[in-house]
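Q: only geometry, no sequence info:
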């Protein structure tokens, strides 16, 4: 197995760090950094993943698909299947998007990835004009309006959008309101220690399984970090190789956050609390 030299590894790490930093404010420049990293470490999974994510962000869905499939082949991970589904939608193939989503064993996906996949599958149904079925795709346990995780704003907003398409305006407005409450709570909780809790009232925000807050196109910049880049090997596969293997995704434990609708826009108080052990 070919190993990256120290200089190359450091160079790749710098480019990946810049891609992660710039993905929201300047996706095109983030993509340039990802491509630069791929020139030095094109057969490393996290590099191909980063190229895919930044390609998606700049609207190059064909490149995103190619890179995502290569990443899946290298790593054996289905963590980016929601982005594969959305990229298929991006190239105008909602039927193929649904096939990709149905091909994975959802029981082997982490909760955040399952939620992202539900949102992407719902979007594909909308593309096909299957509005009722788009709503059914979002009928998952994580859509509990009284308990919100980090992925809840996107999930609630997706549900609101489908309900609006169905002409159910009152329900749509309620889900959009809850999405805003959850988003405000997450903003208020940013930086709070794992065992601290922000108390308000209506929605309990628990982050014991981790999550990725995405909006109808899964761009988890947290995934752009490096693990031991100096030791990453050259596990070669072709960029056109689209073989699929399944892999379990581990859930990540984090702290609990309670949110009060009435005080969502005011200062929140903090107090100590043990992590929620609720298993989904």
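A: That came in fine, so what should we check first? As the structure is a prediction and not an experimental result, all values here were calculated from the model.
Q: going forward, measure contacts between C-alpha atoms and count neighbours the same way
A: Will do.
Q: wait, doesn't residue 272 sit right on residue 256?
A: No: under the criterion of Cα atoms under 8 Å, residue 272 makes no contact with residue 256, lying 9.9 Å away.
Q: Compare these two and say which is more crowded by neighbours.
A: residue 256 (26 against 12; other Cα atoms under 10 Å).
Q: what number of residues lie near residue 126?
A: With other Cα under 10 Å as criterion, residue 126 counts 18.
Q: quick one: it and residue 25, what's the gap?
A: Residue 126 sits 28 Å away from residue 25, going by Cα to Cα, to the nearest Å.
Q: same question, residue 179
A: Counting by Cα to Cα - residue 179 and residue 25 are separated by 23 Å.
Q: Quickly find the element holding the spatially closest residue to residue 94 that is not a sequence neighbour.
A: Residue nearest to residue 94 in three dimensions, not counting chain neighbours: residue 124, with 5.0 Å by Cα to Cα, 6 or more residues apart in numbering. Residue 124 is located in helix 111-127, with elements delineated by DSSP states H and E.
Q: helices or strands up against that helix?
A: helix 81-90, helix 94-103, helix 131-137, helix 152-165 (3 or more Cα pairs under 8 Å, 6 or more residues apart in numbering; DSSP states H and E).
Q: take a look at this one as well, against the first:
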């Protein structure tokens, strides 16, 4: 709304393409985000989109700079967890862990707080503290009846952390609980369960199978 109409339209088109391509073709999404950034670098939404596009192609220093700029412009805290994850990407898990204890976390909504917990657990694992990662993920939200995607993501991370410390039976239970909560298919819990159960999937149309027969 702060831009002239023609410029606003051009920026919006680039942001739409960035959003559409972010998962399937992050490099192209990144290119569109850079165009939007050149056109409207003083718009918080543009800086945020550029941050996510940079994050998707693992340009973590660039992403962190964009997220910081967006946060300064908007005054919102919702980017705090992904900023912390950028610190992990830059090889600074200690900074990510420190961010998990800052006042900004208390101002996040439930999804944001869970995301911050996931980042903190990842930082613990980066630092070789696998058992501490398990403890970090232990929270009442694991048993939440919410249908939001963060429930499945939290359970999946907990199952994976349990597996990393050799607690295979518990990990299997939590992968199963993940599957129960994962109506949107945000995790590959079914594959992890199959792997733990020794189930191997094969492609019935694979010509190499006929050759083996």
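A: Cool, got the structure. The structure presented is a predicted model; accordingly, all values stated were derived computationally and were not measured.
Q: right, and the residue nearest to residue 94 of the first structure touches residue 89 too?
A: Yes: assessed by Cα under 8 Å, residue 124 of the first structure is found in contact with residue 89 at 6.4 Å.
Q: Neighbour count: residue 179 and residue 25 of the first structure, which is higher?
A: residue 179 (24 against 9).
Q: and that one, what is it in contact with?
A: 152, 153, 154, 155, 156, 157 (Cα atoms under 8 Å, 6 or more residues apart in numbering).
Q: Please apply the same query to residue 175 of the first structure.
A: Contacts of residue 175 of the first structure (Cα under 8 Å, 6+ apart): 145, 156, 157, 159, 160.
Q: what does residue 147 of the first structure give?
A: Per Cα under 8 Å, 6+ apart, neighbours of residue 147 of the first structure: 203, 204, 205, 206.
Q: what do you get if the cut-off is 7 Å, keeping everything else the same?
A: Listed by Cα atoms under 7 Å, 6 or more residues apart in numbering, the contact partners of residue 147 of the first structure are 203, 204, 205.
Q: Please identify which helix or strand holds the second one.
A: Here residue 204 of the first structure sits within strand 203-206, counting by DSSP H and E.
Q: Show me what counts as buried in the helix or strand that that strand is followed by.
A: Downstream of strand 203-206 of the first structure, the first helix or strand assigned by DSSP H and E is strand 256-259. Under the neighbour-count criterion of 16 or more other Cα atoms under 10 Å, strand 256-259 of the first structure has 256, 257, 258, 259 buried.
Q: Next, format those residues as TSV and append distance to residue 18 of the first structure.
A: As requested, the buried residues of strand 256-259 of the first structure are exported to TSV (distance: Cα to Cα, whole Å):
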residue	distance to residue 18 of the first structure
256	30
257	30
258	33
259	33
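Q: how about those residues, which pair is most distant?
A: Among these, the pair separated by the greatest distance (Cα to Cα) is 256 and 259, at 10.0 Å.
Q: what do the two both touch?
A: Joint contacts of residue 256 of the first structure and residue 259 (Cα under 7 Å, 6+ apart) are residue 205.
Q: who touches the nearest residue to residue 57 of the first structure once chain neighbours are set aside in this structure?
A: Of all residues not flanking residue 57 of the first structure in the chain, residue 27 sits nearest, at 5.9 Å (Cα to Cα, 6+ apart). Residue 27 of the first structure makes contact with 54, 57, 58, according to Cα under 7 Å, 6+ apart.
Q: and of those residues, the nearest to residue 78 of the first structure?
A: Comparing every one of those with residue 78 of the first structure (Cα to Cα), the shortest separation belongs to residue 54, at 18.0 Å.
Q: So the closest one: helix, strand or coil?
A: For residue 54 of the first structure, the assignment made with DSSP: H, G, I helix; E, B strand; the rest coil gives helix.
Q: if we can go back for a sec, out of the helices and strands packed on helix 111-127 of the first structure, which one sits most buried?
A: The highest mean neighbour count among those, using mean count of other Cα atoms under 10 Å, belongs to helix 81-90: a mean of 26.
Q: average gap between it and the second structure?
A: On superposition with the second structure, the mean distance recorded for helix 81-90 of the first structure (mean Cα distance after the TM-score superposition for the first structure) is 0.8 Å.
Q: All set, thanks.
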